[in-house]
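In: build me a model from this:
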Amino acid sequence: MIDFDAHERSRWAGRAAAYRRSFGRLCAYPAEALLDAAAVTAGRRLLDAGTGTGTVAAAALARGARVVAVDADAGMLAEARRTAPGARVQQAALPRLPHPAGVFDAVVANFVLNHVADPAAALAELRRVIRPGGRVAVTVWPSPHPPLQRLWGEAVAAAGVPVPTDLPRLAPERDFPRTEAGLAGLLAAAGLTDVRAATPTWTHHTDPEDWWAGPAAGISTVGLLWERAPAAARQRLRQEYDRLSAAYRQADGSLALPTAALLGSGRVG
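Out: As a prediction, this is how the structure comes out:
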């Protein structure tokens, strides 16, 4: 059986630059709302768990927060050091953080719970390092998927590219509904109070080649399919991406892709 966490970490290795160009710009959108939900202001001690390229850490530094940013991938950390030079950057992965209990005023995890084998254990670890009265805020992608996320699945189906059967899946008992109620329930089960959940929506504006750069570098499930597919299947997949994305193409050639996220937060104690 393939280890879920090990598989996830392997998929990000060496892909930080491609992530920044493609999915990183998408994931940056909820940063300010995430920091608001965690009550991040000047002087607050913040942990940015799964910082990626450091976008949220940089936004928190701009508010005057004292920021520690952690990520499992060395390439992401190198990008984060450039993006958020005022943060203390460390290599670490949920569900084990190298910090004592109760040392942070707030913790954020931007699209991180999507990539862990045990979301409840990861959330419990985030809660552990927050002082009483501090807040945690997280984002995940919703299900059913909005149009932006559906685009990839539609392209794969139209191209007739089979989805691998050997991909690791979350154990059913560890999964949770990717809805406002499901995320709120996960937060409440972790012992958080004043739990809130919302669904921010936006339109992601991107160059078609930038958006394609993520899967072309092996990021996400469609990226894994791209890596494994023979030349003919790759050609079909690219053709279907071009055909389907044309519906979102603007006069200047860019794409305007409607999307959404789930944003949840809660207080310790």
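In: C-alpha from now on. contacts and neighbour counts both.
Out: Will do.
In: for the residue nearest the centre of the chain, what are its contacts?
Out: For the chain, F111 is the residue whose C-alpha lies nearest the centre (CA atoms, centre = their mean; 2.4 Å). If you count contacts by CA atoms under 8 Å, 6 or more residues apart in numbering, F111 has them with 27, 138-141.
In: nearest to A57, of these?
Out: Within the contacts of F111, the smallest distance to A57 is 12.9 Å, found for C27 (CA to CA).
In: ranges for the helices of this protein?
Out: Using DSSP state H, the helices of the chain run over residues 4-12, 16-21, 23-27, 31-37, 55-62, 74-83, 119-128, 147-159, 180-189, 208-216, 220-228, 231-245.
In: out of those helices, which comes closest to L170?
Out: helix 4-12 (7.4 Å).
In: quick one on the thing from earlier: and the contacts of F111, which two are furthest apart?
Out: Within those, C27 and V138 form the most distant pair, 12.1 Å apart (CA to CA).
In: in the longest strand seen in the chain, what counts as buried?
Out: Once the chain is assigned using DSSP state E, the strand that runs over the most residues is strand 130-140. Within strand 130-140, the residues scored as buried using 16 or more other CA atoms under 10 Å are 130-131, 134-140.
In: what sits up against it?
Out: With contact meaning CA under 8 Å, 6+ apart, strand 130-140 is reached by 34-35, 37-39, 101-114, 126-127, 178, 261-269.
In: next: stretch 156-167.
Out: In this structure, residues lying in contact with stretch 156-167 by CA under 8 Å, 6+ apart are 2, 222, 225, 229, 233, 236-237, 240.
In: please give the structure of this sequence too, so both can be compared:
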Amino acid sequence: MTDPQAYARGFAHLTARTVDPLLNLVRKSRAPRLLDLGCGTGVVTAAALALGADVTAVDSDLDMLEHTARAHPHATVRLAALPELPFPDESFDAVAGNFVIDHAPDTPACLAELHRILRPGGTLALSWWKRDEMTATGVLAEAVQLAGLPHDPLPPRDLDPHATPAAFTALLRQAGFSGAGVDTMRWRHRVGLAAWWDCLTAAAGPRFAFILDLDQETTERIREAYFTLAAPYAEEGFPVCAHLAHATR
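Out: Model (predicted):
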């Protein structure tokens, strides 16, 4: 479970950067039935509701769902996760998944499921991080190592063999989608270094949660290493990169 309040203060601002381009296809429809896949704290849900969409928001984290339900009472909120979704065929006019396909098992099966629940002509938009350009989280992983602690590399994702734009476009076509393509976005995430430390240790999941369980001396050693490594990004922000896929059923 992730603390929704901590996530909303930190990571939600980072992931919000891709929401507008993610919903570009939705804007071409009139009040579509939209599925916010992996809704988190409801950043996509809020933007889609503002466009007049009839939004169903799903997530596998109950705390996140409760947060979204309170914040957006006009959305339908359900517990669900890929690769099996509890919806009939052709239930939605649009599916938007902001940084959720990174975490889902069996990427081809996930795309087949999303194809199933979209109506003919329905639109799909998905985003995921380009890991080797994710300085915003990589800086803490480096700090752990610099402080002398072993830190395993990121675990492999089912997405990894398909994570390049060309490979993911091919996978979308194999799943039956048309007009498939993948765009790339790069930007700088501007955030206070102390605030970002708090976010990473409180809301980045099990990868960094262990830091706060260490003894005070060790935690402080990691923290000092983090500030040393993060200092060059204090003014212009952390470089990050995301891919955004779009396709039509």
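In: give me the TM-score for this pair.
Out: The TM-score (TM-score structural alignment, normalised by the length of structure 2) is 0.90; 249 aligned residues with a CA RMSD of 2.2 Å.
In: on that earlier part again, could you single out the most deeply buried of the helices of structure 1?
Out: Across the helices of structure 1, the average number of neighbours (mean count of other CA atoms under 10 Å) peaks for helix 55-62, which reaches a mean of 24.
In: tell me the residue in structure 2 aligned with H204 of structure 1.
Out: Under the alignment (TM-score structural alignment), H204 of structure 1 maps onto H189 of structure 2.
In: quick check: closest non-adjacent residue to P168 of structure 1.
Out: Sequence neighbours aside, F4 is the residue nearest to P168 of structure 1 in space, at 5.4 Å (criterion: CA to CA, 6 or more residues apart in numbering).
In: so what's that neighbour up against?
Out: Counting by CA under 8 Å, 6+ apart, F4 of structure 1 has contacts 116-117, 168-170.
In: residue farthest from the centroid of structure 2?
Out: In structure 2, counting by CA atoms, centre = their mean, E217 sits farthest out from the average C-alpha position, at 32.7 Å.
In: excluding its own residues, what touches stretch 82-92 of structure 2? List them.
Out: Contact with stretch 82-92 of structure 2 is made by 32-35, 80, 104-106, 109-110, 113, 116-120, 122, as judged by CA under 8 Å, 6+ apart.
In: give the aligned range of it in structure 1.
Out: Counting by TM-score structural alignment, stretch 82-92 of structure 2 pairs with residues 94-104 of structure 1.
In: please identify the buried residues of the matching stretch?
Out: 94-95, 97, 102-104.
In: list the ones among those that fall in strands.
Out: Judged by DSSP E, the buried residues of stretch 94-104 of structure 1 include F104 as members of strands.
In: against structure 2, where does stretch 57-71 of structure 1 fall?
Out: The alignment of stretch 57-71 of structure 1 onto structure 2 (TM-score structural alignment) covers residues 45-59.
In: would you turn the contacts of F4 of structure 1 into TSV with distance to A197 of structure 1 and neighbour count?
Out: TSV is the format used below for the contacts of F4 of structure 1 (distance: CA to CA, whole Å; neighbours: other CA atoms under 10 Å):
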residue	distance to A197 of structure 1	neighbour count
V116	20	20
A117	22	23
P168	28	16
R169	25	11
L170	22	16
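In: mind putting these in CSV, distance to G86 of structure 1 included?
Out: Below are the contacts of F4 of structure 1 laid out as CSV (distance: CA to CA, whole Å):
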residue, distance to G86 of structure 1
V116, 27
A117, 31
P168, 37
R169, 37
L170, 36
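In: for L151 of structure 1, state which of those is nearest.
Out: Closest approach between the contacts of F4 of structure 1 and L151 of structure 1, by CA to CA: R169, at 21.2 Å.
In: list the contacts of the closest one.
Out: Applying CA under 8 Å, 6+ apart to R169 of structure 1 gives the contacts F4.
In: would you mind measuring from it to N114 of structure 1?
Out: 11 Å (CA to CA, to the nearest Å).
In: now swap in R249 of structure 1 and tell me
Out: From R249 of structure 1 over to N114 of structure 1 the distance is 28 Å, taken as CA to CA.
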